[in-house]
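# got a structure for you, letters missing:
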């Protein structure tokens, strides 16, 4: 390519008809905070459109009374999906589905399975991670989807054969999505979560978040859908999910939610809706939200949380990093000894090892409150270079990550 050796800015003389408009930075700046005033304007002045298929709207949240799935025609289901898509994209970002599960006896059976899993896991020594809350504040079951099946396949089949689940998921993600689930039981007296956005970029710390270009910050929300099934009645005193309608539309939201002024604004303006056992709640992962404080005397607020992923969040080929690291470690060490943690060393590590530690097993790779992402292979290799690990030592650590990441 000609001309690539001169990267200094130059003045355009218009002779070739090209524009002189300034190319804007691709990244949000960590040194320039997002505008709280713009955020306030967005969340207070956005207009809720009429959703004709919703039974009602409360606090800007559309509420749907779901009929029997088989009672609707294909066209009627598609019309519902059109409304849900608009809500998640351009509307308040959240909706409620009443009677998502009508068989309350099934909900209670599944809750019994979850309770059994929780009791078993409490006998296992080790730190238990939680999601944007202190360890041990709640009862948490990571990967309740797999554990439920292995514990009680009969109720698992009944529970996940609900045809509304793929219909709701497909409205946002299209076909071939993957559902995962995590149980959260919030005890009386438990404090509220910190307001946040969710997976993917919501699980990064602020510095890591800033490394993702603006377009990807927006695109992240199209890769997942958040949902929950109420496994207990959730009156307001029990602290059902706090929500800030329209906040998913704020492009700098992943940079903003950790900032104290935005957290305070959330606390002053969130809405919360009571849910009945069997109801569903679904929202855009970029919506500012938080589990509420349980001020009840005796309600164990229980929900099975869904994190549903687009089919497109996967690479084209499978790469087994273990043998690649085994073959290249000594050469990488030599490069590091000569030049330290040079750009070339970092470039090689970024290509040979996984930099993103998901999917993983969050029981074995315990998440921390301040940042949900465990250590990646890339971070491990840098540590190994700094500590002078042998090939055998680094491979043992890589194998540990791989083994601990399995379901």
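Alright, I've got the coordinates. Treat the numbers as computed from the prediction; the structure is a model and nothing was measured.
# From here on, just use CA atoms for contacts and neighbour counts.
Will do.
# Surely residue 150 is in a helix?
Yes. Under DSSP: H, G, I helix; E, B strand; the rest coil, residue 150 falls within a helix.
# Distance-wise, check it relative to residue 74.
34 Å (C-alpha to C-alpha, to the nearest Å).
# try residue 52
17 Å.
# for residue 29, same thing?
46 Å.
# more crowded one of those two?
residue 29 (14 against 9; other C-alpha atoms under 10 Å).
# show me what contacts that one?
residue 210 (C-alpha atoms under 8 Å, 6 or more residues apart in numbering).
# next up, a second structure to put side by side with the first:
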């Protein structure tokens, strides 16, 4: 294995060796995690029905969260939950997203992409906010999903921030080059080398990558390619740029078909790439979830105030009907109290002041009307200004 003079020496691209990656990948166990249904191409496959049964108790949920975190960190770095979202719910949201795509196409303008040629496929940036504003009821019902929240809590804990980008790979659409994801995955090798070794270890725990299949995805449609256990390679943020690593990925990746409503979650340091759609008639749609730690920075700027204001009437009506909307609140509102202006927003009753999500929860509990919530949110925003 590559050695350095000190455990804190900077990582260098010149130290990247395919042999080191191969040694890691060839020495991994293949046991099935306790709550997984089975393992396919090294990837644990969980069923929604079993997870719902186990997480019905607090102890069961904690047990599953620990297992999922272990899979993402010390296991293959990827897992699938079959049937995570009901197909009818997926269809409702897909229709809403297609409307947004059509509107943005009509408005014109070039659409870029990451690790793929821009303009070939259809993509909605900041799909979270756009869906909330245009179709608030669909947003609430979709993000109230307890299994999406389960995966987010397992890797990130509470206060996480959901962002979403919808990607539609059209027939003939060419896949991506192998890469790692945000944060360090989106910096050049020259910049990446400037970050200390421990930051390379920290970066993956700040983000959870996920995708919800919005159509059936047989292999020929190009579902994402993965290299299980590759998140464990210490030099990975520098290595994936190199041709020898890209060739190794092409030769050794796995590719799992998905059904509509299946969800896949993976460690952002896992080597992966969207596949090519070789069909002539399937538009492969996925909702790509980038879920950020409360302690990290999301890639996309998202107006949480606008989202909460848009969906609050739907949250009220669902709550009145006895629907648990807690996970929809977590996906939409700011769940962490900082940064704030501590002159104006002092933590009088504890270590931190109320979060935006706390304000929404309190308003829902009292059945407060939208205009009352608007006043409280305005006060929340004002307390975070410095002038």
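Done, it's in. As the structure is a prediction and not an experimental result, all values here were calculated from the model.
# ok, which stretches of the stretch 1-150 of the second structure are strands?
Along the stretch 1-150 of the second structure, counting by DSSP state E, counting those that start in this stretch, strands occupy 38-40, 43-47, 78-82, 122-124.
# superposed on the first structure, where does the first one end up, distance-wise?
Spelled out, that is strand 38-40 of the second structure. In this overlay with the first structure, the average offset of strand 38-40 of the second structure from its partner residues is 0.5 Å by mean C-alpha distance after the TM-score superposition for the first structure.
# Can you spell out which helices and strands pack onto that strand?
For strand 38-40 of the second structure, the packing partners by 3 or more C-alpha pairs under 8 Å, 6 or more residues apart in numbering; DSSP states H and E come out as strand 43-47.
# Provide the aligned range in the first structure for the strand it packs on.
Aligned by TM-score structural alignment, strand 43-47 of the second structure corresponds to residues 61-65 of the first structure.
# Contact partners for the counterpart of residue 18 of the second structure in the first structure?
Per TM-score structural alignment, the equivalent position to residue 18 of the second structure in the first structure is residue 36. Taking C-alpha under 8 Å, 6+ apart, we find residue 36 of the first structure in contact with 261-262.
# From residue 260 of the first structure, how far out is residue 36 of the first structure?
Distance from residue 36 of the first structure to residue 260 of the first structure, by C-alpha to C-alpha: 11 Å.
# Residue 385 of the first structure too?
For residue 385 of the first structure, the distance to residue 260 of the first structure - C-alpha to C-alpha - is 37 Å.
# These two: who's more crowded?
Using other C-alpha under 10 Å, the more surrounded residue of residue 385 of the first structure and residue 260 is residue 385, with 19 against 10.
# Please tell me I have it right and the more buried one contacts residue 333.
Yes. With contact defined as C-alpha atoms under 8 Å, residue 385 of the first structure reaches residue 333; the gap is 6.5 Å.
# looking at the strands of the stretch 1-150 of the second structure, which is closest to residue 314 of the second structure?
strand 122-124 (22.9 Å; C-alpha to C-alpha).
# which residue numbers in the first structure go with the closest one?
Using TM-score structural alignment, the residues of the first structure aligned to strand 122-124 of the second structure are 139-141.
# Kindly report the same for stretch 205-224 of the second structure.
Taking TM-score structural alignment, stretch 205-224 of the second structure hits residues 222-241 over in the first structure.
# which residues does residue 194 of the second structure contact?
So residue 194 of the second structure contacts residue 10 (C-alpha under 8 Å, 6+ apart).
# That one maps to what in the first structure?
Using TM-score structural alignment, residue 194 of the second structure lines up with residue 211 in the first structure.
# any idea how far residue 199 of the first structure is from that match?
Distance from residue 211 of the first structure to residue 199 of the first structure, by C-alpha to C-alpha: 16 Å.
# Now do the match of residue 194 of the second structure against residue 307 of the first structure, distance only.
Taking C-alpha to C-alpha, one finds residue 211 of the first structure at 24 Å from residue 307 of the first structure.
# now residue 193 of the first structure
From residue 193 of the first structure to residue 307 of the first structure the distance is 17 Å (C-alpha to C-alpha).
# again with residue 181 of the first structure
6 Å.
# So those two - more neighbours on which side?
Between residue 181 of the first structure and residue 307, counted using other C-alpha under 10 Å, residue 181 has the larger neighbour count: 22 against 19.
# Alignment lookup: the more buried one to the second structure.
Looking across to the second structure (by TM-score structural alignment), residue 181 of the first structure lines up with residue 164.
# so where does its match fall, helix or strand?
Assigned by DSSP states H and E, residue 164 of the second structure belongs to strand 161-169.
# By neighbour count, which bits of that strand are buried? Give me those.
Going by neighbour count (16 or more other C-alpha atoms under 10 Å), the buried part of strand 161-169 of the second structure is 161-169.
# same deal with stretch 68-78 of the second structure?
Buried residues in stretch 68-78 of the second structure, defined by neighbour count with 16+ other C-alpha under 10 Å: 68-73, 75-78.
# Stretch 212-222 of the first structure now?
Applying 16+ other C-alpha under 10 Å to stretch 212-222 of the first structure flags 217-218, 220-222 as buried.
# cool, and stretch 37-46 of the second structure?
Buried residues in stretch 37-46 of the second structure, counted by 16+ other C-alpha under 10 Å: 39, 42-46.
# And those residues, which two are furthest apart?
42 and 46 (12.8 Å).
# can you list residues touching both of those two?
With C-alpha under 8 Å, 6+ apart, residue 42 of the second structure and residue 46 have no common neighbours.
# Leaving out chain neighbours, which residue sits closest to residue 269 of the first structure?
In this structure, residue 269 of the first structure finds its nearest non-sequential neighbour in residue 244, 7.0 Å apart by C-alpha to C-alpha, 6 or more residues apart in numbering.
# My guess is that neighbour contacts residue 286. True?
No. Counting by C-alpha under 8 Å, residue 244 of the first structure sits too far from residue 286 to count as a contact (10.4 Å).
# Between those two, which is the more surrounded one?
Neighbours per residue (other C-alpha under 10 Å) separate residue 244 of the first structure from residue 286, with residue 286 holding more: 31 against 26.
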